[in-house]
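>>> below is the sequence, then the predicted model.
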Amino acid sequence: MIPLISPLIFRPSVMRRAAIMAAIVGCMIAVINHGNHIWAGTMSPVGWIKVGVTFLVPYTVSTISSVLALQEQGRLIAALREPTKDQTPAAPGSDLQNT
């Protein structure tokens, strides 16, 4: 289950990656959706607001993806640290060699 808001969204690496993705993908989407009005200089204030919101979409997608990947990584690391049923804890001193 994914918590509604994870503190991982504020991790600098997550925020930096999301900002880079938003800049790249947001520019592409803005040009595709509004390029003709931008080039013609006929953008309305509402159009510029829409362009701004356009950048939030890739930022959000990148953030969610990064948080899910970090959570999965944490689960995998925790699973690797847990002993399996086949592994029994060694008895104290069993690592000493008899000489």
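Thanks, I have it.
>>> from here on, just use CA atoms for contacts and neighbour counts.
OK.
>>> how close does residue 28 sit to residue 12?
24 Å (Cα to Cα, to the nearest Å).
>>> where do the helices sit along this structure?
Shown for the chain, the helices assigned by DSSP state H span residues 12-40, 45-81.
>>> structure two is appended below for comparative analysis:
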Amino acid sequence: MTFLDLKVAVRIFFSYRVRKKAFKIACIVGLILAFINHGNDLLNLSVTADTWARMILTFFVPYTVSSLTATQVILADLKKEY
């Protein structure tokens, strides 16, 4: 990957289109993962600051995966055009 490719990839990764779709996916998948991983604490109302921090971090996983995947797909499509 050249510097130009990296620059384009970063622009795509942070583009509004990718961020919007990744945010939607992160909300849905993150909520499911947070409930799977921290459901007992939520149901018992024993959520600590540490648990909240872990739940917030849980949302970053699907956001990052979705953003990286979208970036790779868009880059592949751009390379096919040229």
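Structure received. Because the structure is a prediction, the values reported are computed rather than measured.
>>> sorry, back to before: out of the helices of the first structure, which comes closest to residue 2 of the first structure?
Proximity to residue 2 of the first structure (Cα to Cα) singles out helix 45-81 among these, at 8.1 Å.
>>> residue contacts, the most centrally placed residue in the second structure?
By Cα atoms, centre = their mean, the second structure has its centre lying nearest to residue 63, at 0.7 Å. By Cα atoms under 8 Å, 6 or more residues apart in numbering, the contact list for residue 63 of the second structure reads 22-23, 25-26.
>>> more neighbours: residue 28 and residue 12 of the first structure, which one.
Between residue 28 of the first structure and residue 12, counted using other Cα atoms under 10 Å, residue 28 has the larger neighbour count: 15 against 10.
>>> quick one: map the more buried one onto the second structure.
Aligned against the second structure by TM-score structural alignment, residue 28 of the first structure finds its counterpart in residue 32.
>>> how close does its match sit to residue 39 of the second structure?
Relative to residue 39 of the second structure, residue 32 of the second structure is positioned 10 Å away (Cα to Cα).
>>> could you do residue 79 of the second structure as well?
From residue 79 of the second structure over to residue 39 of the second structure (counting by Cα to Cα), the distance is 44 Å.
>>> who has more neighbours out of those two?
residue 39 (14 against 9).
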